[in-house]
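[1] pasting a predicted model and its sequence here:
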Amino acid sequence: MSFPWAKQYAPTNPVMKWVDERLPLPRLVYNAVGAGYPVPRNLNYFWNFGVLAGVALTIQIVTGIVLAMHYAANAGVAFDSVEHIMRDVNSGWLLRYAHANGASFFFIVVYIHIFRGLYFGSYKAPREMVWLLGLVIFLLMMATAFMGYVLPWGQMSFWGAQVITGLFSAIPLVGDTIHTWLLGGFAPDNAALNRFFSLHYLLPFVIAGVIVLHIWALHIPGSSNPTGVEVKDEQDTVPFHPYYTAKDGFGVAIFMTLFAIMVFFAPNALGHPDNYIPANPLSTPAHIVPEWYFWPFYAILRAFTIDFILPAKLWGVLAMFAAILLLFFLPWIDKSPVRSATYRPLYKKFFWVLIIDVLILGYCGGAPAEEPFVMLSQIAAIYYFAHFLIVLPIVASIERTLPLPASITEAVLAKHGNTVSDADGTAAAAPAE
């Protein structure tokens, strides 16, 4: 989308002018995050989480690079090298805790970002590609986080690798071959640790590249907004800088405060104590669980307990991957012409049901594989798929939506009880948002 009223970049400093003529990087930055990029004037703090995700990724890359300088990807010394980082490297404890908790904060931010998109319909046309690239980033994050969880080579690291890679053995005919290929052997050992370390180091840079594509795709149609109404004219927008750089700066300050509290006062709250025990292939932990951000999908995996045509394990694997892949088709599943749940009262109710359902799946995924958690997982998994495949299409066809405002400006002024001028210049009352 082109914005004819956007302020154009015109460097006045001779050095910047010389650089811009030969490498228009200053112009690119200005048009991407500066006054040259108009954004809807009604964005709320839920639109901060894209920037916060970038901050979280930066923390992970910086701390990860330094940690890699001291880590040894060898099954015989990997656990000891982590202890060396914690005890002997200057500020090593801070780097390791920041990296471990940074992963959790990264997922918290991204989960909120995803559910914001679900609530405000940010996946709808013309922003389908923005949504799809966001999901690719999410998948890359999951792969990176899993491989990073293996690197400390504690009990939960080893057995997590054994269980998760073992899922591929459920695939008929080629499953065992894929399992052996992933590990580089028949069980997690040096080969697996080296592979996971190299990929864990590489994938964050791949994520950064996809984020560039994600932002590029966003700048073509422009940012969505809480009303779901497209930008009509200059009155509907404000420059990204200084209005939203200030707003994002406040969000970053809150994020970093909470992050510092976690790192300094509760660094192990989101981890598992068994990972402070060296990996022992002869001693299986009583309760093997992945990190908390995988729990909803782990619950779906464990919800299948009966062989029906295919083995239960294979059904669980298919359902776990389908739970994520289903989101790629969401722009075409939800056919409602109205984007924002603000104007979709029935959809809004089911959105909160979905939130509760995912929280139940998360709770069951972290609980032991026993009753009543298995039964709760099965019920919650059924609703999860029913929500996207049954509920959304029905809601889109029968829902009576609320009247949309004529413009973003009209919605903003209506919140304050003001009026806007119509096309003839007369005062017209703006409908309530």
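    Received the coordinates, thanks.
[2] alpha carbons only for contacts and neighbour counts from here, please
    Fine.
[3] what does the helix or strand hosting residue 264 rub up against?
    According to DSSP states H and E, residue 264 maps onto helix 245-265. Residues from elsewhere that reach helix 245-265 (Cα atoms under 8 Å, 6 or more residues apart in numbering): 45, 48, 51, 52, 55, 94, 97, 98, 101, 102, 105.
[4] dump the residues you listed to CSV, plus secondary structure and neighbour count.
    What follows is those, written out as CSV (DSSP: H, G, I helix; E, B strand; the rest coil; neighbours: other Cα atoms under 10 Å):
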residue, secondary structure, neighbour count
45, helix, 12
48, helix, 20
51, helix, 16
52, helix, 23
55, helix, 16
94, helix, 17
97, helix, 19
98, helix, 23
101, helix, 22
102, helix, 22
105, helix, 22
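[5] one more structure, for comparison:
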Amino acid sequence: MSFPWAKQYTPSHPFMQWMDEKLPIPRLVYNAVGGGYEVPRNLNYFWNFGFLAGLCLVLQIVTGVIMAMHYAANTAVAFDTIEQTMRDVNWGWLMRYAHANGASAFFVVIYIHIFRGFFYGSYKAPREMVWLLGVVIFLLMMATAFMGYVLPWGQMSFWGAKVITGLFSAIPFIGEPLQQWLLGGFAPDNAALNRFFSLHFLLPFVILGVVILHIWALHIPGSSNPTGVEVKSESDTVPFYPYYVAKDGWAIGAFAILFCAAVFFFPNYLGHPDNYIPANPMSTPAHIVPEWYFWPFYAILRAFTQDFLFIPAKLMGVLAMFGAIIVWFFLPWLDKSPVRSGAYRPLYRKFFWILVLDMLVLFKCGGAPAAEPYVMISQLAALYYFAHFLIIIPIVSAIEKPDPLPFSITEAVLGADEEAKLAPAAAPEA
């Protein structure tokens, strides 16, 4: 967002002047992430997770490209090429562990980024497009992560691919042909592995393109802030560089420490033991479970156990699983409250924390066996999940009495200047 007080890019070196005239990349960078981009002065550390998400994406692309140099998408050797990369390629173990744990780190950062948006109303006007593109990024991440989970061709890779692609068979009339088209056959094999590898390699670059649109859309209205109050004057903002570059630098350091601890000390903690066994179509694992970041939606899928009239339980589960994310697209219009930030919405704030607890329950149930009491708990948690977005938020936004908002971002940071309000007007100079 360009404010009248924002610094303008004025190159002094003749070469930079020529570059700015012919191809103004320096101007673009300066206006996007430099001193020419003004940011609300009250952003807290939850706003660092957007930058960390971009860092995770770059990490995944770099390590993924290196891993692809040594990978063979063939069911006969796929598992062995991963092991060979780990054992025989210089620093191959580091690339593999960084890529595998980088996916988990990416989803941790994104989940925090999304729930920050829920709490502070980042989906509200005028930032609806920023939110919608963010949901698209999340869906692309889910697809990319699923296809990447298949590539090691371990037991959980094979059976996960079989179960997840089998969900498409629940679609009436076109389900089974669609499943066979996706797999290139009747079961996961060479054709499916090649397709998943190709798409897994391609989709991160698609995500990168949508991320650029996401940032572009953000720069039109400017960044939101914890109060939800829009920028009113120059005192409400500071330049992105150097203030938030330094703040993001601190966040990168903290993230790097935690990430390196995971890679070097417990790199296999989040991996399923069965996926370190070569795929065997004749041996079904006792408990088929996806990666941890799919667990809430997997729990919603398994919550449907009985057919309803002519609708099979499997189809309802598939629709609910996808609907759990699709409902986020409608959030800007479901929440009609004029106040953005949950910090000034006492009733909404209570239900937000109930939603967080509900998601944690879905995480637990999604990773647990499909048995009681987890199935019943999943059903109750899934029911509340949809009720939160489709019933509770519209009602709360209609009946809630928000707390008083600060007049400006500056007032929220520094407090109201009561003396200035009470002082008599200064007499004009003679």
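    Good, I have the coordinates. Bear in mind the structure is a predicted one, so any value in this text is a computation, not a measurement.
[6] ok, back up a step: the helix holding residue 264 of structure 1 vs structure 2, average distance?
    On superposition with structure 2, the mean distance recorded for helix 245-265 of structure 1 (mean Cα distance after the TM-score superposition for structure 1) is 0.4 Å.
[7] and that helix, how far from the chain's centre?
    Between the centre of helix 245-265 of structure 1 and the centre of its chain there are 18 Å (Cα atoms, centre = their mean, to the nearest Å).
[8] again, but for stretch 290-302 of structure 1
    Here stretch 290-302 of structure 1 is found 15 Å from its chain centre; the criterion is Cα atoms, centre = their mean.
[9] equivalent range in structure 2 for it?
    Stretch 290-302 of structure 1 corresponds to residues 290-302 in structure 2, going by TM-score structural alignment.
[10] how about the strand or helix carrying residue 109 of structure 2: buried residues?
    Taking DSSP H and E as the definition, residue 109 of structure 2 sits inside helix 92-120. Residues of helix 92-120 of structure 2 classed as buried under the neighbour-count rule (16 or more other Cα atoms under 10 Å) are 92-107, 109-110, 113-120.
[11] what's the average distance of the very next helix or strand once past that helix to structure 1?
    Past helix 92-120 of structure 2, heading to the C-terminal end, the next element that is a helix or strand (DSSP H and E) is helix 128-150. Superposed on structure 1, helix 128-150 of structure 2 shows a mean distance of 0.2 Å to its aligned residues (mean Cα distance after the TM-score superposition for structure 1).
[12] just checking, what packs against helix 128-150 of structure 2?
    Counting contacts by 3 or more Cα pairs under 8 Å, 6 or more residues apart in numbering; DSSP states H and E, helix 128-150 of structure 2 packs against helix 155-166, helix 190-219.
[13] now do that helix against helix 190-219: the angle between them, please.
    Counting by axes from the mean of the first three to the mean of the last three Cα atoms, to 10 degrees, helix 128-150 of structure 2 lies at 160 degrees to helix 190-219.
[14] and helix 128-150 of structure 2, which stretch of structure 1?
    Helix 128-150 of structure 2 maps onto residues 128-150 of structure 1, going by TM-score structural alignment.
[15] can you count the residues close to the nearest residue in space to residue 417 of structure 2 that is not next to it in sequence?
    Excluding the flanking residues, the one nearest residue 417 of structure 2 by Cα to Cα, 6 or more residues apart in numbering is residue 411, at 7.9 Å. For residue 411 of structure 2, the count of nearby residues is 14 (other Cα atoms under 10 Å).
[16] cool, and residue 81 of structure 2?
    Neighbour tally, residue 81 of structure 2, other Cα under 10 Å: 19.
[17] next, count neighbours for the alignment partner in structure 2 of residue 312 of structure 1.
    Using TM-score structural alignment, the partner of residue 312 of structure 1 in structure 2 is residue 313. Other residues near residue 313 of structure 2 come to 19 when the count uses other Cα under 10 Å.
[18] swap in the one 5 residues further on?
    Residue 318 of structure 2: 22 surrounding residues under other Cα under 10 Å.
[19] please apply the same query to residue 127 of structure 2.
    Residue neighbour count, defined by other Cα under 10 Å, stands at 20 for residue 127 of structure 2.
[20] so it makes contact with residue 221?
    Yes - taking Cα atoms under 8 Å as the definition, residue 127 of structure 2 is a contact partner of residue 221 at 6.8 Å.
[21] mind listing what the residue most central in space within structure 1 touches?
    By Cα atoms, centre = their mean, structure 1 has its centre lying nearest to residue 110, at 2.8 Å. Residue 110 of structure 1 makes contact with 49, 50, 53, 138 under the criterion Cα under 8 Å, 6+ apart.
[22] contacts only, for residue 396 of structure 1.
    334, 335, 336.
[23] the first one maps to what in structure 2?
    For residue 334 of structure 1, the equivalent position in structure 2 is taken to be residue 335, counting by TM-score structural alignment.
[24] what about that match, distance to residue 123 of structure 2?
    Computed as Cα to Cα, to the nearest Å, the residue 335 of structure 2 to residue 123 of structure 2 distance reads 9 Å.
[25] of these two, which one has the most company?
    When neighbours are counted by other Cα under 10 Å, residue 335 of structure 2 and residue 123 differ, and residue 123 comes out ahead with 26 against 22.
[26] tell me how far that one lies from residue 65 of structure 2.
    33 Å.
[27] likewise for residue 332 of structure 2?
    37 Å.
[28] what do you get for residue 15 of structure 2?
    34 Å.
[29] quick one: which of those two has more around it?
    More crowded of residue 15 of structure 2 and residue 65, by other Cα under 10 Å: residue 65, with 14 against 10.
[30] who's in contact with that one?
    Contact analysis of residue 65 of structure 2 by Cα under 8 Å, 6+ apart lists residue 201.
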